[in-house]
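**Q** coords please:
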Amino acid sequence: MIIYNITINIDLSVHDKWLLWMKNKHISDVLATGLFKNARFVKVLVQEEEGATYSVQFFVDSRDKLNEYYKNHAPKLRQESLELFGDKMLAFRTELEVLDEYFHAEN
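**A** Predicted coordinates:
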């Protein structure tokens, strides 16, 4: 399992518009590619002077599917975010490989 993680810092001047777009459009658009199993959207809990930081994590079964996303879908989806939010949004991407998962015995 691979987690495609995008960490985004969003300027407060467009925060509310961006948050609605993420929840109601962008995450759904990425999942609609059919390549990812699920997604998790979280707020990074740090106090910042400017903006707010979030992370969206998309879970994918294989490197091949992630590469297909990069090749056939990512450019269009990234372009849309640039057109809507431009320099009010700073994003960086990380790929994480899940090695093991552990749970509390009562879960």
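**Q** Going by C-alpha atoms from here, please, whenever you check contacts or count neighbours.
**A** Fine.
**Q** Within the helices and strands, which one has Phe41?
**A** With elements delineated by DSSP states H and E, Phe41 resides in strand 38-43, which encompasses its position.
**Q** elements contacting that strand?
**A** helix 27-31, strand 52-60 (3 or more CA pairs under 8 Å, 6 or more residues apart in numbering; DSSP states H and E).
**Q** Excluding chain neighbours, what is closest to the residue nearest the centre of the chain?
**A** With distances taken as CA atoms, centre = their mean, the residue of the chain nearest its centroid is Val56 (3.1 Å). Closest residue to Val56 in three dimensions, ignoring its sequence neighbours and counting by CA to CA, 6 or more residues apart in numbering: Phe41, at 4.4 Å.
**Q** do Val42 as well
**A** Spatially, and ignoring its direct neighbours in sequence, Val42 is nearest to Ser55 (5.3 Å; CA to CA, 6+ apart).
**Q** Would you do the same for the sequence below? I want to compare the two.
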Amino acid sequence: MLLYNVTLILDDAAAEEWLQWAQDIHIPVVMATGLFVSHRLLKVLDSPNEGITYCVQYVAESQEQYNQYLNIHAPALQEDLNTKFKNRFVAYRTLMEFVG
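**A** Got it, this is the predicted structure:
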């Protein structure tokens, strides 16, 4: 099992709009791909960064499913994010494997 973590640091003024968009539109679209079995949305409380930090975590059952998401769906979804919130966030992504 793999955990795909997307961390976003948002300008204060964009955070509420992003949160609503993520919950209502983005996360449902990602989950509708059928490539992830679950997700979580978290707010980082002790971030050293300016702005508001959120993490969206998606669980994939295999590397193949993650790669399929990355190659087929991620480019358009990331472009949508970049267009809607241009210059109002920084994002980084990590892939982790469950070990215990």
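**Q** How alike are these chains, TM-score-wise?
**A** TM-score for the superposed pair, counting by TM-score structural alignment, normalised by the length of the second structure: 0.95. Supporting figures: 100 aligned residues with a CA RMSD of 1.2 Å.
**Q** circling back: is it true that the residue nearest to Val42 of the first structure touches Ile27?
**A** No - at 11.5 Å, Ser55 of the first structure does not count as touching Ile27 under the criterion of CA atoms under 8 Å.
**Q** How many neighbouring residues does the residue nearest to Val42 of the first structure have?
**A** By the measure other CA atoms under 10 Å, the count of residues near Ser55 of the first structure is 18.
**Q** One more: the one 3 residues further on?
**A** As a burial measure, the neighbour count of Phe58 of the first structure was computed by other CA under 10 Å and equals 22.
**Q** What residue, apart from its backbone neighbours, is nearest the counterpart of it in the second structure spatially?
**A** Superposed on the second structure with TM-score structural alignment, Phe58 of the first structure falls opposite Tyr58. Once flanking residues are discounted, Tyr58 of the second structure sits nearest to His39: 4.3 Å by CA to CA, 6+ apart.
**Q** which residues does that neighbour contact?
**A** With contacts defined as CA atoms under 8 Å, 6 or more residues apart in numbering, the neighbours of His39 of the second structure are 31, 56-59.
**Q** that older thread, which residues touch the residue nearest to Val56 of the first structure?
**A** By CA under 8 Å, 6+ apart, the residues touching Phe41 of the first structure are 54-57.
**Q** again, only this time at 10 Å
**A** 5-6, 22-23, 27, 54-58 (CA atoms under 10 Å, 6 or more residues apart in numbering).
**Q** and the two most separated of those residues?
**A** Using CA to CA, the contacts of Phe41 of the first structure reach their maximum pairwise distance at Asn5 and Lys23, which is 15.8 Å.
**Q** Tell me where the second structure has helices.
**A** Remark: helices of the second structure, listed N- to C-terminal, are 12-21, 27-32, 63-68, 74-84; assignment by DSSP state H.
**Q** Was I right to think Glu16 of the second structure contacts Gly51?
**A** No - counting by CA atoms under 10 Å, Glu16 of the second structure does not reach Gly51; the two are 11.5 Å apart.
**Q** Find the residues that touch each one of the two.
**A** Both Glu16 of the second structure and Gly51 are contacted by Leu10, under the criterion CA under 10 Å, 6+ apart.
**Q** Tell me which of the two has more neighbours.
**A** Neighbours per residue (other CA under 10 Å) separate Glu16 of the second structure from Gly51, with Gly51 holding more: 16 against 13.
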